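In: return atomic coordinates for the entry below.
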Amino acid sequence: MLIYSSANPINTGAIGVFDSGYGGLTVLKEIVRKLPQYNYIYLGDNSRAPYGNRSFETVYHYTLQCVQWLFDQGCPLVILACNTASAKALRTIQQNDLPKIAPNKRVLGVIRPTSEIIGTYTKNNKVGILATKGTVQSQSYVIEINKFFPHVQVEQEACPMWVPLVENKEHESHGADYFIRKNVSELLKKDRDIDTILLACTHYPLLKKKIEEYVPVDVTILSQGEIVANSLADYLERHPEIEQQLAQFAHRRFYTTDDTADFDSQAETFFGEPVHSEHIDL
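Out: This next block holds a predicted model:
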């Protein structure tokens, strides 16, 4: 059983941002750009990544551990900047765990903010999702988009090689073209009228330029970072009881469950500036 402990005074009032690895840094990058005044803690569970092929129960267990750790640091709000964690763990944490361990804190994900607006981008109500196997199997985007835009038809394609390409810094290589072309082609075969494609993994923005080479020029390609940042700004305006708990010193701290040197080397690719992380054990 998780025990809720006292907050770390150094980190108290920060917005927690969690991902299984590095990809959530593309979301944090956009959040900081939109809301630079707040303090942020980023936690990457790199020692247990990737989450994409793990079971619902395992992803839930790992995600809850990381959320609890961020709560213990004093974060009143945690963003799951991970599509797999949002798909497989968010609802259970919100409905079952928060009332018991931290009823005054909040956990938000990346799927709902995207689903709420994606229907405004498509002109012919045909949307494609490029994601990890875990996110596709969860059907989370299909379910959530249908709630807001029941007339929108959603097709999905799992891209199991894309995350390894990015994390091995092969995303700009000629070798990446084969897998990108293959997966994009498979998605468009399912419906040639798709006019909006969502990159439903936080690693995929680093592949966007190559993806654009294999889709028609009139197809809109959406990344999640800016969408989530705008949604968070709106959320804080609507929930002053949370916003008033946030520290505004523009401090950022980065933590990883794996090797810090490796994390810092990879993180700069995703975050766009040098990162200096600290190691934690969970």
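In: going forward, measure contacts and count neighbours with C-alpha atoms only.
Out: Will do.
In: can you give me the end-to-end span of stretch 212-222?
Out: Terminal residues of stretch 212-222 lie 11 Å apart, using CA to CA, to the nearest Å.
In: got it, and stretch 133-147?
Out: In stretch 133-147, first residue to last residue: 22 Å (CA to CA).
In: could I get the buried residue list for that stretch?
Out: 133-137, 140-142, 144-146 (16 or more other CA atoms under 10 Å).
In: JSON lines for those residues, including distance to Leu165 and secondary structure?
Out: Shown next, in JSON lines, are these (distance: CA to CA, whole Å; DSSP: H, G, I helix; E, B strand; the rest coil):
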{"residue": "Lys133", "distance to Leu165": "15", "secondary structure": "helix"}
{"residue": "Gly134", "distance to Leu165": "17", "secondary structure": "helix"}
{"residue": "Thr135", "distance to Leu165": "18", "secondary structure": "helix"}
{"residue": "Val136", "distance to Leu165": "19", "secondary structure": "helix"}
{"residue": "Gln137", "distance to Leu165": "21", "secondary structure": "helix"}
{"residue": "Ser140", "distance to Leu165": "24", "secondary structure": "helix"}
{"residue": "Tyr141", "distance to Leu165": "24", "secondary structure": "helix"}
{"residue": "Val142", "distance to Leu165": "26", "secondary structure": "helix"}
{"residue": "Glu144", "distance to Leu165": "29", "secondary structure": "helix"}
{"residue": "Ile145", "distance to Leu165": "28", "secondary structure": "helix"}
{"residue": "Asn146", "distance to Leu165": "31", "secondary structure": "helix"}
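In: now the second one, please; I'll put the structures next to each other:
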Amino acid sequence: MRVDFTKMHGLGNDFVVLDARATPLPAMTPALAKGIADRRTGIGCDQLIVLEPSDSADFRMRIYNCDGGEVGACGNASRAVALLHGVDANVETAGGIIRVQPGDGGASVDMGEPRFVWDAIPLAYPMDTLTMPVGWDGLDAPGAVNVGNPHVIFFVADTDAVPLDQIGPQIENDPLFPERVNVNVATIVDRSRIRLRVWERGAGLTRACGTGACATAVHAMRRGIVDREVTVTLPGGDLRIAWHADNRIEMTGPATESFRGTFEWDDFV
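Out: The predicted structure is shown next:
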């Protein structure tokens, strides 16, 4: 079975998009997703995106990290899919329904409402998620936010000085986080700008993480150290994050189509 794909990226966070809305595909499996995502023997991507029909929205977006695990949300992929779809749409994800609006060279995405209660992150036991009484190797007193995916956020003097490739896996897999966690280290530049690096659950160090930018911005806003609209600068570029009075998060940023191709489905089964 020959299958079409579109390769896209948002600030260097790259995706293989499979469109199964009109013509169904065989069932996706973790091993198949991992094989397609492999950068040496597959097509190569941080996340595999599968678009499907939906009973509750214009279409459904399923998201698989490069380790084969399915996750609830991906902000950068949402902008890429918005660009590919071409018109405003409601999109069903495992983390809830989001609203995408394509624009000039990118998109705005209504990422929904953040969740702060400990069991919505989820954490293994109750604690205050605004200032958590935990730490790892000099990183301490983080906050936690769920924006479709679980995130833990540390504010540091210099985000580039943190050995995130070493400490990220340790925190991601700590028993405190029963579904693992995305690890964000951020530096507050001023009330309108944040610098951010992210260790992404199931994908590792990434050039950009849309949900991480949303979680970090909202956590900083919740602590009162930035304004309600900020620019988050990641290694791949800038995202604009606003937390509106209705409690919904809006993310705006670029997305790009890289190329299109086909592959033989059975090559990865």
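In: fetch the TM-score of the aligned pair.
Out: In this superposition the chains share a TM-score of 0.30, using TM-score structural alignment, normalised by the length of structure 2; 126 aligned residues with a CA RMSD of 5.5 Å.
In: closest one to Gln224 of structure 1 out of the buried residues of stretch 133-147 of structure 1, please.
Out: Checking the buried residues of stretch 133-147 of structure 1 against Gln224 of structure 1 by CA to CA gives Tyr141 as the nearest, at 12.8 Å.
In: I'd say that closest one and Ser115 touch.
Out: Yes: using CA atoms under 8 Å, Tyr141 of structure 1 is in contact with Ser115, at 6.8 Å.
In: need the overlap of contacts for these two.
Out: By CA atoms under 8 Å, 6 or more residues apart in numbering, Tyr141 of structure 1 and Ser115 have no common neighbours.
In: elements contacting the longest helix anywhere in structure 2?
Out: The residue-count maximum for a helix in structure 2 (DSSP state H) belongs to helix 210-223. Under the contact definition 3 or more CA pairs under 8 Å, 6 or more residues apart in numbering; DSSP states H and E, helix 210-223 of structure 2 sits against helix 75-85, strand 143-146, strand 150-155, strand 182-190, strand 193-200, strand 229-234, strand 237-243, strand 249-254.
In: what comes up buried for the fifth one?
Out: Burial within strand 193-200 of structure 2, assessed by neighbour count using 16+ other CA under 10 Å, is assigned to 193-200.
In: spell out the secondary structure type for Phe18 of structure 1.
Out: strand (DSSP: H, G, I helix; E, B strand; the rest coil).
In: then Ile129 of structure 1?
Out: Assignment for Ile129 of structure 1 (three-state DSSP): strand.
In: and the residue lying closest to it once chain neighbours are set aside, what element?
Out: Among residues not flanking Ile129 of structure 1 along the chain, Gln156 sits closest, at 4.6 Å (CA to CA, 6 or more residues apart in numbering). Counting by DSSP states H and E, the element that carries Gln156 of structure 1 is strand 153-158.
In: can you list contacts of that strand?
Out: Applying CA under 8 Å, 6+ apart, the contact partners of strand 153-158 of structure 1 are 125-133, 136, 142, 183-184, 186-187, 190-191.
In: could you measure from Ala176 of structure 1 over to Gln137 of structure 1?
Out: 24 Å.
In: other SSEs contacting the helix or strand that contains Ile49 of structure 2?
Out: Using DSSP H and E, Ile49 of structure 2 maps to strand 47-52. Strand 47-52 of structure 2 sits against strand 13-19, helix 30-37, strand 59-65, with contacts defined as 3+ CA pairs under 8 Å, 6+ apart.
In: TSV for these, including mean neighbour count?
Out: Shown next, in TSV, are those (neighbours: other CA atoms under 10 Å):
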stretch	mean neighbour count
strand 13-19	23
helix 30-37	21
strand 59-65	23
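In: got the buried residues for stretch 78-96 of structure 2?
Out: For stretch 78-96 of structure 2, by 16+ other CA under 10 Å, it's 78-84, 88-93, 95.
In: can you tell me which of the residues you listed is closest to Asp14 of structure 2?
Out: Distances from Asp14 of structure 2 to the buried residues of stretch 78-96 of structure 2, taken by CA to CA, are shortest for Ala80, at 9.2 Å.
In: I'd say the closest one and Thr256 touch.
Out: Yes: counting by CA under 8 Å, Thr256 is a contact partner of Ala80 of structure 2 at 6.7 Å.
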